[in-house]
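Q: Curious how this folds, go ahead:
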Amino acid sequence: MQPTVSVIMPVYNVEAYVAEAIDSVLAQSFAYFELLIVDDGGSDRSIDICRSYTDSRIRIISQPNRGLAGARNTGINEARGRYIALLDSDDRWLPEKLALHVIHLDNNPDVGVSFSASRFIDQDGKPLRLKQRPKLDGITPGDIFRRNPVGNGSAPVLRRSALETVAFRHPTEAMRTCYFDESLRQSEDIELWLRLALVGDVRFAGIAPALTEYRVGGGGLSAQIVRQFDSWLGVVQRLDAYAPDFAEEHFDRARAYQLRYLARRAVQLGDAGMAMTLLRESLASSKRPLVEEPLKSLATAAAAIAARLLGPARFARLSGAAAGGRLVA
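A: Predicted coordinates:
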């Protein structure tokens, strides 16, 4: 039977989490799906774990390492469903995830991207007390640029026909069709969402239940934040090539929101000094986040000040007690 939904799950060195991701797909109340696991050339036991599953709806596709965008493109090109669901292999879904998105898309033919709210889990899979509560309707390209209501790469289910509106040939492999930009190693999702909205005129709409469990970690280096911001600027550079007026109109405000988000990440990583610098840069770019979301902006500043005064270890203990494990953006 032809699957209604193709679930695309790239796998690269995630042996600690991949079984949870697969189990969450196989536990879906909606059964008419295929799970395309894209082996992206990792070196751990991840794919051995994947091969231990015998469900006939699972297919494993192996390729040399291309990164997340390249693995997603490979999966989409192999997909047979009219809907494409994305799941990162360290995240999980609730059992009703696919069923509710299929109902949403079937009954709203003008919606090209359906997404849900998400809740956070820690590295051990334990729920945190924070959720992503995105804007669900009336979403403009400006909303996507500034706040990315989709939230994370495991939240959306897309029409295949919507993706085809922005498909392009790989720049060096003429036979390969791309949807995500493989030259980006971060922010590739927001780049695609913007292209879908601006070039494909695709409508985005969300459903309220928190159906995705998005895993966050507390470790890492502040250099990750610099790379993430550089990647976001790469998205802006691409945007400027096909929608320069839009990019110019929204850049300062979107930059301010991005810097505030990264400030919250810096607090999470324990770098209060970087968080304060990012907040200052955010305010210098635009005061709109402070006006439009004063509580979140002030909470970010308060967290950065507290982290500086208390020190990373003591602040981590206090924020863990308050947030159910970690401070997250």
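
Q: From now on I want contacts and neighbour counts done on CA atoms only, so please keep to that.
A: Will do.

Q: I'd guessed N77 sits against T177; true?
A: Yes. Between N77 and T177 there is a contact under C-alpha atoms under 8 Å: 7.1 Å.

Q: what about the two, which has more around it?
A: T177 (17 against 12; other C-alpha atoms under 10 Å).

Q: which residue sits closest to the more buried one, ignoring its sequence neighbours?
A: Distance criterion C-alpha to C-alpha, 6 or more residues apart in numbering; nearest residue to T177, sequence neighbours excluded, is R169 at 4.8 Å.

Q: Report how many residues lie close to the one you found.
A: 12.

Q: What distance do you get for it to N77?
A: As judged by C-alpha to C-alpha, to the nearest Å, R169 and N77 stand 12 Å apart.

Q: likewise R288?
A: With C-alpha to C-alpha as the criterion, R288 and N77 are 40 Å apart.

Q: which other helices and strands contact whichever strand or helix holds R238?
A: In the assignment (DSSP states H and E), R238 maps to helix 223-242. Judged by 3 or more C-alpha pairs under 8 Å, 6 or more residues apart in numbering; DSSP states H and E, the packing partners of helix 223-242 are helix 188-198, helix 244-268.

Q: let's see this one next to it:
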Amino acid sequence: MDPNSSVNVAVIIPFFQRERGVLQRALRSVAAQTLMPTIAMTVFLVDDGSPVPVSEEVEAFDIPAPHQLVILKQQNTGPGGARNCALDNIDPAHFDFVAFLDSDDEWLPCHLSQALISLGDEFDFYFCDHTRFDTKQSWFDDLDVTTAWKNSRETYLRQLDDRDSVFIVDPDDLFLGLLKEYLSQTSTVVFRFPNHSGLRFDTELRNAGEDHLFWLSLASSSCAVISFDSNVYCGKGVNIYYSAFDWNLKSSVDRYGYLVLFYLKIRSKFPLNAAGQSINNDNIRIFSRTYSYLFFRLFFKGKFPNISVTKTILHKSIYIVLLMPLNFIISAISGLDKRRSW
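A: Modelled structure (predicted):
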């Protein structure tokens, strides 16, 4: 990337929070980015019908020039729909890159500059490691895929430059890695927008998988670089992921239903090789059993599950819905509630 050329980056932040002050931390981390003077950020902050008014959160926030803040408002559609709202308002003729940041997360000051240096003029898709509020380990340290890559660098990774933490990943290895595990947390992702300006989040996957499907789409059509540096901190706000661990909530049942739908969409959207088909079929089997178990578990506790998710799955695979009672029995006998194996 020519250091003398101007670069415009769109930063997308979907906002739906119940706690005041969460967004302020995210915005301060954006303002604290150490960038060359030729790089300008425009923050697209999407108020997704948030209980905490966005006006209160940005009242004392002043983003330094040449950066700008744009506030968009809409009825609640979920994080994917909110990000799409921003993407629809970004001109690919003006913006070179898009960077995502969730409203309860924070960037380290070096995050965006490191991403842009890594992407350069050649690569389209970047993500890095991150740390979370609930653990001392980094995300990559907890994943089988990135651990295998790190331990066998000569097989999976090619060092990008003199930094010993940034690597080029073979597109096939990246795609299979993303099928196996959720590698790229949303707030770590930066991508070249003009080459993928038509890509959108699948809003049918409201509670799970919409971002994962987006990353798979990027991985299938571009070359990627990843950084093992933890340049992002993920905080605790309104978070669908963490609510999924409470199996007594309807939203948890829905989430696993959406995960079934997500893997069914992968099967129809991408031409999978034998290894990809095997991984995806295993995921469909695992999450179908979990969803079936939680669906009937909730029903037998006197609560009626959200049937609309089941109907959506039915349109994709009548077979999975017909097998739900059997999957419930298999899961109950195998002690799924005790093992929490999904």
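
Q: from memory G177 of structure 2 sits against S184, does it?
A: No. When contacts are counted by C-alpha under 8 Å, G177 of structure 2 is not listed as touching S184 (10.3 Å).

Q: aligned partner of S50 of structure 2 in structure 1?
A: Under the alignment (TM-score structural alignment), S50 of structure 2 maps onto G42 of structure 1.

Q: would you say that match is within a helix?
A: No. G42 of structure 1 is assigned coil when assessed by DSSP: H, G, I helix; E, B strand; the rest coil, not a helix.

Q: quick one, what contacts it?
A: 11-13, 65 (C-alpha atoms under 8 Å, 6 or more residues apart in numbering).

Q: still on that earlier bit, overlap in contacts, R169 and N77 of structure 1.
A: Common neighbours of R169 of structure 1 and N77, using C-alpha under 8 Å, 6+ apart, are T177.

Q: Helices of the stretch 51-200 of structure 2, residue ranges please.
A: 54-58, 79-88, 111-119, 144-151, 153-156, 171-180 (DSSP state H, counting those that start in this stretch).

Q: Kindly name the residues of structure 1 that line up with the second one.
A: Put plainly, it is helix 79-88 of structure 2. Residues 68-77 of structure 1 are matched to helix 79-88 of structure 2 when aligned by TM-score structural alignment.

Q: mind listing what's buried in that stretch?
A: Going by neighbour count (16 or more other C-alpha atoms under 10 Å), the buried part of stretch 68-77 of structure 1 is 68-76.

Q: what's the answer for stretch 32-46 of structure 1, then?
A: Those would be 32-42, 46, for stretch 32-46 of structure 1 by 16+ other C-alpha under 10 Å.

Q: JSON lines for these, including distance to V18 of structure 1?
A: Converted to JSON lines, the buried residues of stretch 32-46 of structure 1 look like this (distance: C-alpha to C-alpha, whole Å):
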{"residue": "Y32", "distance to V18 of structure 1": "21"}
{"residue": "F33", "distance to V18 of structure 1": "18"}
{"residue": "E34", "distance to V18 of structure 1": "16"}
{"residue": "L35", "distance to V18 of structure 1": "13"}
{"residue": "L36", "distance to V18 of structure 1": "13"}
{"residue": "I37", "distance to V18 of structure 1": "10"}
{"residue": "V38", "distance to V18 of structure 1": "12"}
{"residue": "D39", "distance to V18 of structure 1": "12"}
{"residue": "D40", "distance to V18 of structure 1": "13"}
{"residue": "G41", "distance to V18 of structure 1": "15"}
{"residue": "G42", "distance to V18 of structure 1": "13"}
{"residue": "S46", "distance to V18 of structure 1": "7"}
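
Q: Buried residues in stretch 329-341 of structure 2, which are they?
A: Buried residues in stretch 329-341 of structure 2, defined by neighbour count with 16+ other C-alpha under 10 Å: 331-332, 336.

Q: Including distance to S29 of structure 2, could those residues go into JSON lines?
A: Shown next, in JSON lines, are those (distance: C-alpha to C-alpha, whole Å):
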{"residue": "S331", "distance to S29 of structure 2": "44"}
{"residue": "A332", "distance to S29 of structure 2": "46"}
{"residue": "L336", "distance to S29 of structure 2": "41"}
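
Q: Just put those residues in TSV and tack on distance to Y258 of structure 2 and secondary structure.
A: Listed next are these as TSV, based on distance: C-alpha to C-alpha, whole Å; DSSP: H, G, I helix; E, B strand; the rest coil:
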residue	distance to Y258 of structure 2	secondary structure
S331	19	helix
A332	21	helix
L336	19	helix
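
Q: V190 of structure 2 and F127 touch, don't they?
A: Yes. Applying C-alpha under 8 Å, one finds V190 of structure 2 in contact with F127, separated by 6.4 Å.
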